[in-house]
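# coords below, sequence missing:
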């Protein structure tokens, strides 16, 4: 299977399509890079290619009446939400109620499993427990209606007090591409199961995984402020923006990488071929199938896999940037000079590392999680896909 960081989907295009400036700014980092590829189909009836979606409440802490589901996203650049009958409806400013917010919640069945229908679209399935989420329809820069998504890592966001989380997907004529995500935060344990040509499950936490993740992040030096009671753990990038995490946390490790590779080579292998790089005049410069170079990133650049590590969809700079971003988050660049590192035993072994992502992976049964944007490098993300899907199941797993 081709590693997803080497595929030709565009994360940046998807971010724009899902709301651009209308989405709460911090939410941009929420999208995993390749599960949300743009739908490749042209305009189609809302019910075209409907995929059965089953929601299973196995929290053990909330009954079905306390669980609210939202399916929101876009079709061909238009922001939409899924209605109870399984069709898409464009977001409209008139959808805001007297309180200033929409109510797009889909209710679960009185008991047992709930079956919904998913049309072709790209987006997220949000779940909230106990309270409904406050999505606000606003006008974007072009005057079109768009949604302000929940930003649970922003204390002033109206959804900050609400226990909620989401999974991500693209469903189109090419298949179903989906994942659980902790890129922005971790709150509600959930798993996805995708059936079709294969039967695949990912995201499932091990017994006690949620509690273990909270405890591990709380105990890691410099990370404790990211834990918000028993509600959520904020990803360190967002914590940095909120003043909860040191802006120079990874600087010593980044400096050591830059210093080390002034005197020896780092190789990065991608679908385009092998790139060989050294630091010259402060730039990590690679030769190979193309010449690419990177300025020394900041801690924020590493945590968001952006800035100096921005990954354009060009087949050369993008894949190398993704591998560097993964190596810096996993702290493998010094110990593994031939990247990408593929042995999970070599990940997160240094004192200065992304302890948040480390805790997310340790919490799952299969060791896969989306702890940062390019966690799909070497296939360590909680991502599955199927070109002939027959069903999708989202299970809210126990709060233990």
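Alright, I've got the coordinates. All figures in this text were calculated on a predicted structure; none of them were measured in a lab. Numbering: from 1, shown residues only.
# CA only for contacts and neighbour counts going forward, please
OK.
# Residue 381 against residue 366, yeah?
No - with contacts counted by Cα atoms under 8 Å, residue 381 stays clear of residue 366, the gap being 10.0 Å.
# Mutual contacts of the two, please.
Residues touching both residue 381 and residue 366 (Cα atoms under 8 Å, 6 or more residues apart in numbering): there are none.
# Which residue of these two possesses the greater neighbour count?
Residue environment comparison for residue 381 versus residue 366 gives the larger neighbour count to residue 381, 25 against 16, counting by other Cα atoms under 10 Å.
# put this beside the first:
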């Protein structure tokens, strides 16, 4: 999946994405403000998670008063903004470690947030986060944000979350603080935000009720359609619940889940009119919608057509993007018609009011999330777990004022409390059975199949970067993520029990390899190539490596000369992905393909890496929204003719 670049308050603010972007852009024409004259804000972070282990904090964002070319960066321990270093064009590179020491469980630390910054405060528990930098098309340094819902992301097994903020100094035309908790992408570590102003008044947002995180988990676990959106780490700890858009792209929620509700909503306005009043402060401004075919069109008071919307897909609605941007728009317009109507429609579809309402937005939360076999159960559960019912559970949850945001024009300090993780805080140990004089007459139930495994390997200096993964009985078809501690994470598609060659790139020494599958895993073992096995015995059996994950024989290509790396090569294909596609395909590599690591990147979808031994067939992740997609295949070795076979 394409890197996610840091942008000001991505997804959610009370100003709305468009308005806030305009606010940040307005700074570009302002004279640079002296940082010495701009007051910083103390932020006290309290750890009430109940989880043992270190906490790391990252204050990252855009310095809106800095010179062009140095606008993205991080805040150091002294509270000063530091721009990211310049990087060369090409692939993303590892960012410097800019972690700040956070509070241990039951304690607090105070850090400083400078003025004129817009971005995020990340906090991770137990492990540090790894960020990457990339050269942008404008010649500046961009930040690749963590995306644990993406296959192969380095943060997939890290417990972390963030809040979003914009802090404008007193010299700014609109000074003040905007800060919010967010569950637009995931719910992992809930945080209560408190802002105290200069008069001593306090305002809070984002607080969950006691046990709130666990109640969200329990609600989704009880629904078979949503239960797989709960992500558990290798040690049994629940790391996060994915928002439906990311869960869909990861293959954990049906890509057509919301389609019936969307169709009902569009059909409802074939015979009656939908009135949209998007501006609470200007109720006289109204737009009138009717459906014809699959298009919901809106007219203004004069009868002129001002906006039209093709019936969106579930994925469009989860992300408030795609077809919800309006016909002919690749992005949401920054205007006074299509943009505001789009926000209103997307909120209504997520809240389940569109189709039954005559006027939108509906602002009474009692009408939200009516009982249905297709509703945004994630958003409903998150809002239900909040003390005040307010949350950012989808991109435009601020429609009607239901977002978890604090806006303070004269802030004095910020308090950020990492709340208890409840029953998911630590792995639940298996209870030890007590002795009993009577044998238990009923056999124990079959345990649920594992989806995670952890193996230890020793990588020698001549390790070629791959290994053979053997999966035993009980393994079901699915996508297996292979994460090497301190090294690379890759994804491979498996058909069931058997052997498959996997990427195993990492530094020399003893390494933990974590396997995570979208389906059940049987017994797992890793076999290093015989030439790369270090003198110390490997903890796993070492069968003869299988050159490809299929039994299809293929001619062996001429090896590259000793010591000469195989040339890089690439191919691009167009494929048509149908709605409900299983998320994988068979990649056929023809004569001339050299052994190496092949990356398969789908436009707007997944990116997977698979090790190949030469020509042959290999099953690969191919997840993306339905439609025509470009698939780019690149390899560390030469690639012969490439063909992609969909199921």
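Arrived safely. Please read all numbers here as calculations on a predicted model, not as lab measurements.
# Superposing both, give me the TM-score.
With the length set by TM-score structural alignment, normalised by the length of structure 1, the two chains reach a TM-score of 0.87; 374 aligned residues with a Cα RMSD of 2.4 Å.
# Now the alignment partner in structure 1 of residue 272 of structure 2: closest residue in space, sequence neighbours ignored.
Taking TM-score structural alignment as the criterion, the aligned counterpart of residue 272 of structure 2 in structure 1 is residue 264. By the measure of Cα to Cα, 6 or more residues apart in numbering, the closest residue to residue 264 of structure 1 outside its immediate chain neighbours is residue 278, 6.6 Å from it.
# Does the aligned partner of that neighbour in structure 2 belong to a helix, a strand or coil?
With TM-score structural alignment as the matching criterion, the partner of residue 278 of structure 1 in structure 2 is residue 290. Three states are possible here, and by DSSP: H, G, I helix; E, B strand; the rest coil the one that applies to residue 290 of structure 2 is strand.
# Scan structure 2 for its longest helix.
Among the elements of structure 2 assigned as helix by DSSP state H, the one spanning the most residues is helix 338-351.
# quick one: contacts of the next helix-or-strand element following that one?
Next in sequence after helix 338-351 of structure 2, counting helices and strands by DSSP states H and E, comes strand 359-360. The set of residues external to strand 359-360 of structure 2 that reach it, using Cα under 8 Å, 6+ apart, is 274-278, 344-345, 348, 354.
# Pick out whichever of these sits closest to residue 321 of structure 2.
residue 345 (11.3 Å; Cα to Cα).
# just checking, that closest one touches residue 354?
Yes - with contact defined as Cα under 8 Å, residue 345 of structure 2 and residue 354 form a contacting pair (7.3 Å).
# would you say the match of residue 272 of structure 2 is within a helix?
No - assessed by three-state DSSP, residue 264 of structure 1 does not belong to a helix; its assignment is coil.
# what's the nearest residue to the residue of structure 1 most remote from its centre if we skip its chain neighbours?
Ranking residues of structure 1 by C-alpha distance from their mean position (Cα atoms, centre = their mean) puts residue 263 at the top, at 35.4 Å. If the residues on either side of it in the chain are set aside, residue 263 of structure 1 comes closest to residue 278, at 7.4 Å by Cα to Cα, 6+ apart.
# how close does that neighbour sit to residue 285 of structure 1?
Noted for residue 278 of structure 1: a distance of 6 Å to residue 285 of structure 1, by Cα to Cα, to the nearest Å.
# Compare these two (neighbour count), which wins?
With other Cα under 10 Å as the criterion, residue 278 of structure 1 and residue 285 differ in neighbour count, and residue 278 comes out ahead with 22 against 18.
# for that one, what are its contacts?
Shown in contact with residue 278 of structure 1 (Cα under 8 Å, 6+ apart): 261-266, 284-286.
# now with 7 Å?
261-262, 264-266, 284-286 (Cα atoms under 7 Å, 6 or more residues apart in numbering).
# Common neighbours of residue 278 and residue 285 of structure 1, please.
Counting by Cα under 7 Å, 6+ apart, residue 278 of structure 1 and residue 285 have no common neighbour.
# I'd like to know how many residues surround the match of residue 272 of structure 2.
Residue 264 of structure 1 has 12 neighbouring residues, counting by other Cα under 10 Å.
# How much space separates it from residue 337 of structure 1?
From residue 264 of structure 1 across to residue 337 of structure 1, the span is 9 Å (Cα to Cα).
# Please apply the same query to residue 39 of structure 1.
Residue 39 of structure 1 is 37 Å from residue 337 of structure 1, where distance means Cα to Cα.
# more neighbours, these two?
Of the pair residue 39 of structure 1 and residue 337, residue 39 is the one with more neighbours under other Cα under 10 Å, namely 20 against 15.
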